[in-house]
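Pasting the sequence and the predicted coordinates here, then a few questions.
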Amino acid sequence: MTSPATTVSYETAVTDLLGLVAYGELTAFERLAADSALAPTLAGKAQVASMAAAEFDHFRKVHTRLAELGAEPTAAMEPFVEAVDAFHEHTRPADWLESLVKAYIGDTLTADFYREAARFLDADSRRVVEDVLEDMGHGVFVVEHVRAAIEADPKVAGRLALWGRRIMGEALTQAQQIATRRPALAALLAGVLAAPDAETADDLARVGQMLTRLTEGHGARMATLGLSA
């Protein structure tokens, strides 16, 4: 069998990853801006709008890095439109609480995924991705509101737990689709491809280990929200 490293390049892999991150941040901005309308209070609306603004700032940083690498940002994002849009279509929140859980579970799961791949990037690209993943403190807002809702009505916990599991399942489904269609990105995630100044790995079992870490992280965040994984 031909090794992925012999058929794909690091340049393609880094463009793929940054294209995925860029489109993910752009759609996160759009989603949160729309979800702010679900907020029951003006303070909640302002908080979610602030989250949306942060996502757009992240998008601009990744867009700039793609241009620095000589890639056309729109073209770099295009291969991921179908999968990312499908994720959001299949996890459209029905109310304010579902939108908060999605923001917390979905965005942090995505951040974990990016963090795994960033280990194999060149230093400048890695810094951009890590900057995008910087904790803006929005998670505290989500946790406080979800836990307060559960305390006020314990029956809410069951519905939101199912919702959190649905988000996780859909995210993994779309991630598998992306990995199948973008071999360079899959090779980067496996550590088969890496920048000269990055760490390397040669064990394809690393992908399975990565999925285990993503699942464990999801369980920990569900517990933080007061939900069962």
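It's in.

going forward, measure contacts between C-alpha atoms and count neighbours the same way
Noted.

in what helix or strand does the most centrally placed residue in the chain lie?
The geometric centre of the chain, computed from its C-alpha atoms, lies nearest to T110 (Cα atoms, centre = their mean), at 1.9 Å. Secondary structure assigned from DSSP states H and E places T110 in helix 96-118.

Run through the neighbouring helices and strands of that helix.
With contacts defined as 3 or more Cα pairs under 8 Å, 6 or more residues apart in numbering; DSSP states H and E, the packing partners of helix 96-118 are helix 10-35, helix 123-132, helix 138-152, helix 156-181, helix 183-190, helix 206-225.

Output the contacting helices and strands for the last one.
Contacts of helix 206-225 with other secondary structure elements, assessed using 3+ Cα pairs under 8 Å, 6+ apart, are made with helix 96-118, helix 138-152, helix 156-181, helix 183-190.

Kindly reformat those as TSV containing distance to T64.
Below are these laid out as TSV (distance: least, Cα to Cα, whole Å):
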stretch	distance to T64
helix 96-118	17
helix 138-152	24
helix 156-181	23
helix 183-190	20
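
Among these, show me which one is buried the most.
Using mean count of other Cα atoms under 10 Å, the stretch among the helices and strands packed on helix 206-225 with the largest mean neighbour count is helix 183-190, at a mean of 25.

which residues are contacting that one?
4-5, 8-10, 12-14, 16-17, 116-117, 120, 179-180, 193-194, 201-207 (Cα atoms under 8 Å, 6 or more residues apart in numbering).

second one coming, line it up with the first:
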Amino acid sequence: MSDSPAGAPSAALEDPTYRAAVVDLLGAVAYGEISAFERLAEDAKLAPTLEDKIELATLAASQLAELDALRERLVELGADPFEAMAPFRRPIEDFHRHTAPADWWESLVKAYVGDGLAADFYREVAAFLDPATRDLVIATLGDTRHSEFVVDRVRAAFETQPQLAGRLALWGRRLMGEALTQAQRVAAERDALSALLAGGVADAGLDLAAVGRMLTRMTEQHAARMTKLGLAH
């Protein structure tokens, strides 16, 4: 597999394996949007100020707005959006169950790091998609307001609570480990996605070398995010 795939032509949608991979990816992204809405709404309860509460509530509402375009695309492909999302409910909810934040600061870091890792994974797969589907996925993942909000809050907190840095650095590593576990699980369990990651719709089985390169890139991107937060990684 090339590390810089050119993507699939639009005609690839006629291939049943490729079409199944597209439905899988859109289903995963769509359920991720629902999960993000639920988590952000819950995290807003931990907000120390009214301004923070409103910021998170607004961001939560924006997740549902992204959902409409994904559902429409799934319907265009002849898929039931709810059936497409169903296989990803358990791994996404497992990730959140295993990484329940203990306080406001952990919830912020999780929002930034966890959402970033998920976006990295989806972008990696989107690189193999036809232009229309790829553009839709990238547009869905493109909102940076949440990142700016979290970075500002966390870095400001270190000025008055420097002891937070060590605990949140450990938390970031835990999030990374759990996210990689779930990403590997999804890639291994969904045959169509595995074929897509292998570099072509006709390939069978999981290309472990290709997945290894993908996970290395995700690790590097995670390290960059931790540095931006002012945390050791």
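Thanks, I have the structure now. As the structure is a prediction and not an experimental result, all values here were calculated from the model.

Overlay them and tell me the TM-score.
Once the chains are laid over each other, their TM-score by TM-score structural alignment, normalised by the length of structure 1 reads 0.89; 215 aligned residues with a Cα RMSD of 1.6 Å.

Most distant residue from the centre of structure 2?
Relative to the centre of structure 2, the most outlying C-alpha is that of T160, 31.0 Å out, by Cα atoms, centre = their mean.

circling back: will you turn the helices and strands packed on helix 96-118 of structure 1 into JSON lines that also has distance to W96 of structure 1?
Output for those, formatted as JSON lines (distance: least, Cα to Cα, whole Å):
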{"stretch": "helix 10-35", "distance to W96 of structure 1": "7"}
{"stretch": "helix 123-132", "distance to W96 of structure 1": "25"}
{"stretch": "helix 138-152", "distance to W96 of structure 1": "10"}
{"stretch": "helix 156-181", "distance to W96 of structure 1": "11"}
{"stretch": "helix 183-190", "distance to W96 of structure 1": "34"}
{"stretch": "helix 206-225", "distance to W96 of structure 1": "15"}
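
closest to A83 of structure 1 out of these?
helix 156-181 (5.6 Å; Cα to Cα).

what range in structure 2 does that closest one sit on?
Counting by TM-score structural alignment, helix 156-181 of structure 1 falls onto residues 164-189 of structure 2.

can you give me the offset of the matching stretch from its chain's centre?
Here stretch 164-189 of structure 2 is found 12 Å from its chain centre; the criterion is Cα atoms, centre = their mean, to the nearest Å.

cool, stretch 188-206 of structure 2 as well?
Taking mean C-alpha positions (Cα atoms, centre = their mean), stretch 188-206 of structure 2 and its chain are 19 Å apart.

mean shift between whichever strand or helix holds E93 of structure 2 and structure 1?
Assessed by DSSP H and E, E93 of structure 2 sits inside helix 81-98. In the superposition with structure 1, the average deviation recorded for helix 81-98 of structure 2 is 0.6 Å (mean Cα distance after the TM-score superposition for structure 1).

Equivalent analysis for stretch 21-37 of structure 2, please.
Following the fit onto structure 1, the mean deviation recorded for stretch 21-37 of structure 2 is 0.6 Å by mean Cα distance after the TM-score superposition for structure 1.

Can you check which part of structure 1 that stretch sits on?
Aligning stretch 21-37 of structure 2 against structure 1 (TM-score structural alignment) gives residues 13-29.

Distance check, the closest residue to E170 of structure 1 other than its chain neighbours against T224 of structure 1.
Sequence neighbours aside, F87 is the residue nearest to E170 of structure 1 in space, at 6.2 Å (criterion: Cα to Cα, 6 or more residues apart in numbering). Per Cα to Cα, to the nearest Å, F87 of structure 1 is found 23 Å from T224 of structure 1.

higher neighbour count, the two?
F87 (20 against 14; other Cα atoms under 10 Å).

who's in contact with the more buried one?
170-171, 174.

can you check A13 of structure 1 too?
So A13 of structure 1 contacts 184-185, 187-188, 193 (Cα under 8 Å, 6+ apart).

mind running it again at 10 Å?
Applying Cα atoms under 10 Å, 6 or more residues apart in numbering, one finds that A13 of structure 1 lies in contact with 19, 117, 121, 182-189, 193-195.

repeat for A54 of structure 1
With contact set as Cα under 10 Å, 6+ apart, A54 of structure 1 has these partners: 25, 28-29, 48, 132, 136.

any idea what whatever residue of structure 2 lines up with it is structurally, helix, strand or coil?
In structure 2, the residue matched to A54 of structure 1 (TM-score structural alignment) is S62. Assigned by DSSP: H, G, I helix; E, B strand; the rest coil, the conformation of S62 of structure 2 is helix.

And S62 of structure 2, how far from R145 of structure 2?
Relative to R145 of structure 2, and taking Cα to Cα, S62 of structure 2 is found at 11 Å.

Surely L129 of structure 2 and D135 touch.
Yes. Taking contacts as Cα atoms under 10 Å, L129 of structure 2 lies within contact range of D135: 9.0 Å.

More neighbours: which of these two?
L129 (27 against 14).

The more buried one corresponds to which position in structure 1?
Under TM-score structural alignment, L129 of structure 2 pairs with L121 in structure 1.

doesn't L193 make contact with that match?
Yes. Between L121 of structure 1 and L193 there is a contact under Cα under 10 Å: 9.1 Å.

Tell me who's in contact with the aligned residue in structure 1 for G116 of structure 2.
Aligning on TM-score structural alignment places G116 of structure 2 opposite T108 in structure 1. For T108 of structure 1, the contact set (Cα under 10 Å, 6+ apart) comprises 102, 114, 133, 135, 139, 214, 217-218, 221.
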